[in-house]
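Trainee: Sequence unavailable; structure follows:
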């Protein structure tokens, strides 16, 4: 009988959700759900000094926004709780002491000064530092005496006579190590808290985790983890080490270096579903040329064997393109619901925001572009009259004045102001004036918006502004052009 796949996302509550962490959560989710398994959420808060207030809520909110719903976790419970490490403290000490009894760990009473002295000696000799713990050689009587005296201690892993060792990874294949080079890591700290490296082993085993997904920086630590699994006689999990998300060819993406977190991207106007789609493709190759995937489609096609061994560069331009695709593929109602709050802030005048949404949908890639692109509805931009000169449109300030005077005349005579009537009226004019379309429409768009680039053309903008406002702006443009010509 095949064992049910169980994966876990085990973040530390230390701040915003980094893109690399979110991608790890996504891969864990996809591995489990592709096989009909369970995805768990566990909060690893053993490092109390780095814990940030509100960070747990950020973890919950982020996963919910992108649709990575967990089957077990701190908020919903499950058969293997508690799902917060600080609530599981009672169990770790017993597991650590069991390793001491079997000779796979030992009590260490060394101070930081003792360790630092060895480190400096290694540096002076020009050799790599590996702590040689003198406490391994203490007699049972001396150990007990020091424990009874209340001396502070840690429990440190014991690694001796391991020799060559290896493990198999789903991404990197067989990894071989000289076990005797492994450093003896701390398992239980002097404050009674387990280290991350120890606690996650105990938790993964007791929660029946089958697949451990983490960054490839943990490849070198895995042999030490395996020694602990072996010491208990436990089955090792399936390892999936993933490459880093890179800022460029040489630097990892890092919040510490000012790179965007998931929350930063959402604040800048990127859609959660576009972000999760994009990061799925960072270090994972889909089976076809398809790039736009729903989460359900990703579950269907995800194959861990298609994860790359090399780092993937985070390309904000590619994400922006993908975000634009998501926005353009929305229905009119869904799009309006998405952009309504942005339009509410950007446009104060009495204009139909649904109509504005229609003209920006094909042209906006990121939601934060909206305000700048539509601010002319409330107040046209300050522009130079040379803007009427457009080589491609064959427009000049002189032809613009002729066109705007004619436009003003036909618009003033209109009795009904609909999108269709404005469209029909303005498109009929170039032929009457024996002008190109651009020679008429470019000056109108310039006069109405004061901008070279707008999300809609002259016809859409005129309709949304309404007859009175459109005529008012065209009058201002005509006066300015006439005054400029009079000066020549």
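Mentor: Now that the structure is in, tell me what you want to look at. Treat the numbers as computed from the prediction; the structure is a model and nothing was measured.
Trainee: C-alpha only now, for contacts and for neighbours.
Mentor: Noted.
Trainee: chain center to stretch 91-111: distance?
Mentor: Mean C-alpha position of stretch 91-111 versus that of the full chain (CA atoms, centre = their mean, to the nearest Å) differs by 39 Å.
Trainee: So which residues make contact with it?
Mentor: By CA atoms under 8 Å, 6 or more residues apart in numbering, the residues outside stretch 91-111 that reach it are 133, 135-136, 143, 151-159, 187-188, 192-194, 199, 202, 228, 231-232.
Trainee: quick one, strands of this protein?
Mentor: 6-9, 38-41, 105-108, 154-157, 164-169, 173-178, 186-188, 211-215, 238-242, 245-246, 312-313 (DSSP state E).
Trainee: Could you say which one of those comes nearest to residue 18?
Mentor: Of all those, strand 245-246 sits nearest to residue 18, with 10.1 Å by CA to CA.
Trainee: need the longest helix for this structure.
Mentor: Looking across the chain with DSSP state H, the single longest helix is helix 467-487.
Trainee: ok, residues contacting that one?
Mentor: With CA under 8 Å, 6+ apart as the criterion, helix 467-487 contacts 385, 397-398, 401, 404-405, 408, 411-412, 417, 444, 447-448, 462.
Trainee: picking up where we left off before, out of the strands of the chain, deepest packed?
Mentor: strand 6-9 (a mean of 26; mean count of other CA atoms under 10 Å).
Trainee: Alongside the first one, take a look at this:
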């Protein structure tokens, strides 16, 4: 085995970047950097019907988002599987020349007729017929008839596969093009891969790949199959049923650092009670031997809690910059010219302590940039109880001549509460909804101070008028 550890991440460019793939990439990246090795990115793009060039860009962008950067010395590639078809064909022909593979012209119908079953694997009919290549004849690998193929896996231990249960599988199609199992093994060997770290779903293919490695006379890689990721019903994450695309989480306002931290802990932990920690620490602590065999629950609530911690830990200026996407078109519900960066900065630190997703920022600050608040009906009905109109009018009268500071505004509302025999929280509710449109938001008095006297009083007047009997 080479002195330098070489891991590989081999996605197919057929869609958005799955969080399971992101977890696998991070584990490979951690091993490569930890051991001063190489992280080889190989794009497995042989499925011409489904591959799209934009998905390749999506893979590179997604990796960059989770801090796996092509500029890092540990990064190598991307290589493209489709560009090594000549080497893969040569590998297949080498196996044929050495008697380790044979051509087969059996049809599915013929196999069913011979075996009497639709479900049995290939019966080895063409093994000793001595067929040569001809268009339409597949090339099959000759598997051992006896014994076991033992996959020694770092995570799962030694797994035995009876050789008599592994059919003579196809390694090249009738037109000579290599199939995935051969292309995968041939590329791994060509690229000097020493560690294959990937999802558990690939374990069933591993005995075939191991037999190919052995047939090529190559030293076996270290196998490590990571636990499957499941949803709250303990079902494997599915793009048809679950939110699984890394891009979707980023678009919703999850910070890359929070995603990296959470994904690293899906199936592995450093053995202490500390969960929130920077990637640099996680990388140093990571050990393949400590990865759990059991399925890993993708807990969105826990991820969101992680994200809230990371948001609160940002320097305020970094928080302001992180929010930019949601403060501008098309995400912002206000006209572009209505946005005032100075106004946002005045409340940014208050908002930072309250949101768990960056996308939530608009609902906390929209009242500052809209001509009128968007009254949430549930909030209105909850806050505008009998007596609310009187509280609004009294508060308006006190605030009309008040010093316009948060503390002075509080004193004015406390007077309104006392006048009407209410606790401050009860008196605040109608005022908050009148001014911001919601029962929950930023601290009221600081919000009103930033909004300004004229706009605040106008909104109180509008709300009070709405409460008047028709």
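Mentor: That came in fine, so what should we check first? Values in this document were obtained by computation on a predicted structure and should not be read as measured data.
Trainee: Show the buried residues in the contacts of stretch 91-111 of structure 1.
Mentor: 133, 136, 143, 153-159, 187-188, 192-194, 199, 202, 228 (16 or more other CA atoms under 10 Å).
Trainee: circling back: sort out for me which of the contacts of stretch 91-111 of structure 1 are in helices.
Mentor: 143, 199, 202, 228, 231-232.
Trainee: quick one: which of those residues is nearest to residue 376 of structure 1?
Mentor: Checking these one by one against residue 376 of structure 1 (CA to CA), the nearest turns out to be residue 199, at 57.6 Å.
Trainee: Structure 2: which residue goes with the closest one?
Mentor: Using TM-score structural alignment, the equivalent of residue 199 of structure 1 in structure 2 is residue 183.
Trainee: quick one: contacts for that match?
Mentor: 81, 85, 88.
Trainee: Now rank the residues you listed by neighbours and give me the top one.
Mentor: For the contacts of residue 183 of structure 2, the largest number of neighbours (other CA atoms under 10 Å) sits with residue 88, at 26 neighbours.
Trainee: What's that residue aligned with over in structure 1?
Mentor: With TM-score structural alignment as the criterion, residue 88 of structure 2 lines up with residue 92 in structure 1.
Trainee: How much space separates that match from residue 184 of structure 1?
Mentor: Separation of residue 92 of structure 1 from residue 184 of structure 1 (CA to CA, to the nearest Å): 18 Å.
Trainee: got it, and residue 343 of structure 1?
Mentor: For residue 343 of structure 1, the distance to residue 184 of structure 1 - CA to CA - is 59 Å.
Trainee: Please apply the same query to residue 467 of structure 1.
Mentor: For residue 467 of structure 1, the distance to residue 184 of structure 1 - CA to CA - is 79 Å.
Trainee: same question, residue 241 of structure 1
Mentor: Distance, residue 241 of structure 1 to residue 184 of structure 1, using CA to CA: 22 Å.
Trainee: now residue 333 of structure 1
Mentor: From residue 333 of structure 1 across to residue 184 of structure 1, the span is 60 Å (CA to CA).
Trainee: Looking at these two, which one has more neighbours?
Mentor: residue 184 (19 against 11).
Trainee: Nearest residue to the equivalent of residue 165 of structure 1 over in structure 2 in space, please, no chain neighbours.
Mentor: Residue 165 of structure 1 maps onto residue 149 in structure 2, with residues paired by TM-score structural alignment. The shortest distance from residue 149 of structure 2 to any non-neighbouring residue, by CA to CA, 6 or more residues apart in numbering, is to residue 161 (5.2 Å).
Trainee: Next, work out how far apart the one you found and residue 62 of structure 2 are.
Mentor: According to CA to CA, residue 161 of structure 2 and residue 62 of structure 2 sit 36 Å apart.
Trainee: Tally up the residues packed near residue 55 of structure 2, please.
Mentor: Neighbour tally, residue 55 of structure 2, other CA under 10 Å: 17.
Trainee: Report the contact partners of it.
Mentor: 13-16.
Trainee: Distance check, it against residue 184 of structure 2.
Mentor: 20 Å.
Trainee: and what of residue 96 of structure 2?
Mentor: Distance of residue 96 of structure 2 to residue 184 of structure 2, given as CA to CA: 18 Å.
Trainee: now residue 383 of structure 2
Mentor: As judged by CA to CA, residue 383 of structure 2 and residue 184 of structure 2 stand 63 Å apart.
Trainee: now residue 407 of structure 2
Mentor: Taking CA to CA, one finds residue 407 of structure 2 at 68 Å from residue 184 of structure 2.
Trainee: out of the two, which sits in the busier spot?
Mentor: residue 184 (19 against 12).
Trainee: Next, the contact list for that one, please.
Mentor: With CA under 8 Å, 6+ apart, residue 184 of structure 2 has these contacts: residue 209.
Trainee: which outside residues touch stretch 450-462 of structure 1?
Mentor: In this structure, residues lying in contact with stretch 450-462 of structure 1 by CA under 8 Å, 6+ apart are 359-360, 363-364, 373-374, 376, 380-383, 387, 419, 422-423, 426, 441-442, 444-446, 448, 470.
Trainee: got the buried residues for it?
Mentor: 450-451, 454-462.
Trainee: so who does the aligned partner of residue 395 of structure 2 in structure 1 touch?
Mentor: Correspondence of residue 395 of structure 2 to structure 1, assessed by TM-score structural alignment: residue 407. Residues in contact with residue 407 of structure 1 (CA under 8 Å, 6+ apart) are 426, 429, 440, 444.
Trainee: which of these count as buried?
Mentor: Buried among the contacts of residue 407 of structure 1 (16+ other CA under 10 Å): 426, 429, 440, 444.
Trainee: So which of the residues you listed are in helices?
Mentor: 426, 429, 440, 444.
Trainee: Could you dump those into JSON lines with distance to residue 337 of structure 1 added?
Mentor: Converted to JSON lines, these look like this (distance: CA to CA, whole Å):
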{"residue": "426", "distance to residue 337 of structure 1": "31"}
{"residue": "429", "distance to residue 337 of structure 1": "36"}
{"residue": "440", "distance to residue 337 of structure 1": "34"}
{"residue": "444", "distance to residue 337 of structure 1": "30"}
